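next one to model:
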Amino acid sequence: MDRVDKAVNKAVNQAVSDLGSYIRAQRNNAQISLRQLAKLAGVSNPYLSQVERGLRKPSAEILQQIANGLRISAEALYVQAGILERRESGPVVDAILADQELSERQKQVLLDIYASFRRERETAADGDTEQPEE
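The predicted structure follows:
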């Protein structure tokens, strides 16, 4: 194995470990036992334990189930797992992502609409070269 392969493996292992630590922290914050989360997510206790210890990298589907069990945004887990890029944040984005009454699809639609409004506003501001009348 050459140096590049070792570096890549090390980076992947660190990302998996970070994901497991993040899931464990979210579970502890929610005051849910490993057994309870495993049941809510539809996975076995040993499997979830291995995920939390960074020994397994769950699929996007399992991450969705874990997120549902934790009542957090699946997007947060996808970003942590490296499946999605970190999204621009701000009070509106954070509020949408934190709203537990919205489904993941509803959140995504709202974020897409909000982003399009922001782009439209930026484009209009960039194209506005006229000086305001005094």
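
okay, CA-based contacts and neighbour counts for the rest of this
Will do.

which parts of the chain are helices?
Using DSSP state H, the helices of the chain run over residues 3-29, 34-41, 45-52, 60-70, 74-81, 91-98, 104-127.

buried residues, the first one. List them.
Neighbour-count burial for helix 3-29, counted by 16 or more other Cα atoms under 10 Å, picks out 13, 15-24, 26-27.

what do you get for the third one?
Taking 16+ other Cα under 10 Å as the neighbour-count basis, helix 45-52 is seen to contain the buried residues 48-52.

returning to what we had before: can you list the buried residues of helix 3-29 in a markdown table and add distance to residue 112?
Converted to a markdown table, those look like this (distance: Cα to Cα, whole Å):
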| residue | distance to residue 112 |
| --- | --- |
| 13 | 32 |
| 15 | 27 |
| 16 | 28 |
| 17 | 31 |
| 18 | 28 |
| 19 | 26 |
| 20 | 29 |
| 21 | 29 |
| 22 | 26 |
| 23 | 26 |
| 24 | 30 |
| 26 | 26 |
| 27 | 29 |
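
to compare against the first, here's another:
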Amino acid sequence: MSTIVPLPGTRRRRRSELLWREAVGDVLREARQDRGERILDTASAAGVSPQYLSEVERGLKDPSSEMLSAITGALELPVHDVAGRAADRMARGSGPLCLAA
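Below is the predicted model:
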């Protein structure tokens, strides 16, 4: 019938547990979107490239503590809050499955 083809950079390995970088990326993306900011806006405020922030949000890059601090500072979130949210997300698992038609 139909074949599902993942978009470049969006494939996640099948496993029951999220990676830390994926959970942190999800939390950062949600925080940015809740603020109504574009990647360019947040990246500029954090002093990182939009490409780097995009890779962090997609769980492709594991940011150093300095980079994480810069990004969370731009989002006006304490690092410990992001870490706590990421830990909660990991404890719940990968979250709901969303399929596109």
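
ok so, going back, could the buried residues of helix 45-52 of structure 1 be laid out in TSV, adding distance to residue 70 of structure 1?
Shown next, in TSV, are the buried residues of helix 45-52 of structure 1 (distance: Cα to Cα, whole Å):
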residue	distance to residue 70 of structure 1
48	13
49	15
50	17
51	15
52	14
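
measure the counterpart of residue 42 of structure 2 in structure 1 to residue 45 of structure 1 for me?
Correspondence of residue 42 of structure 2 to structure 1, assessed by TM-score structural alignment: residue 37. As judged by Cα to Cα, to the nearest Å, residue 37 of structure 1 and residue 45 of structure 1 stand 8 Å apart.

go on, residue 52 of structure 1?
11 Å.

what do you get for residue 29 of structure 1?
19 Å.

got it, and residue 123 of structure 1?
50 Å.

check residue 23 of structure 1 too.
According to Cα to Cα, residue 23 of structure 1 stands 14 Å off from residue 45 of structure 1.

with residue 104 of structure 1 instead?
25 Å.

cool, and residue 115 of structure 1?
Distance from residue 115 of structure 1 to residue 45 of structure 1, by Cα to Cα: 39 Å.

got the contact list for stretch 48-56 of structure 1?
Applying Cα atoms under 8 Å, 6 or more residues apart in numbering, the external contacts of stretch 48-56 of structure 1 come out as 13, 16-24, 34, 38, 47, 57-58.

now do stretch 65-74 of structure 1
Against stretch 65-74 of structure 1 from outside (Cα under 8 Å, 6+ apart): 26-27, 30, 37-38, 40-42, 63-64, 77, 97-98, 100, 104.

and which of these is nearest to residue 3 of structure 1?
Of all the contacts of stretch 65-74 of structure 1, residue 3 of structure 1 sits closest to residue 77, with 29.4 Å by Cα to Cα.

no further questions, thank you.
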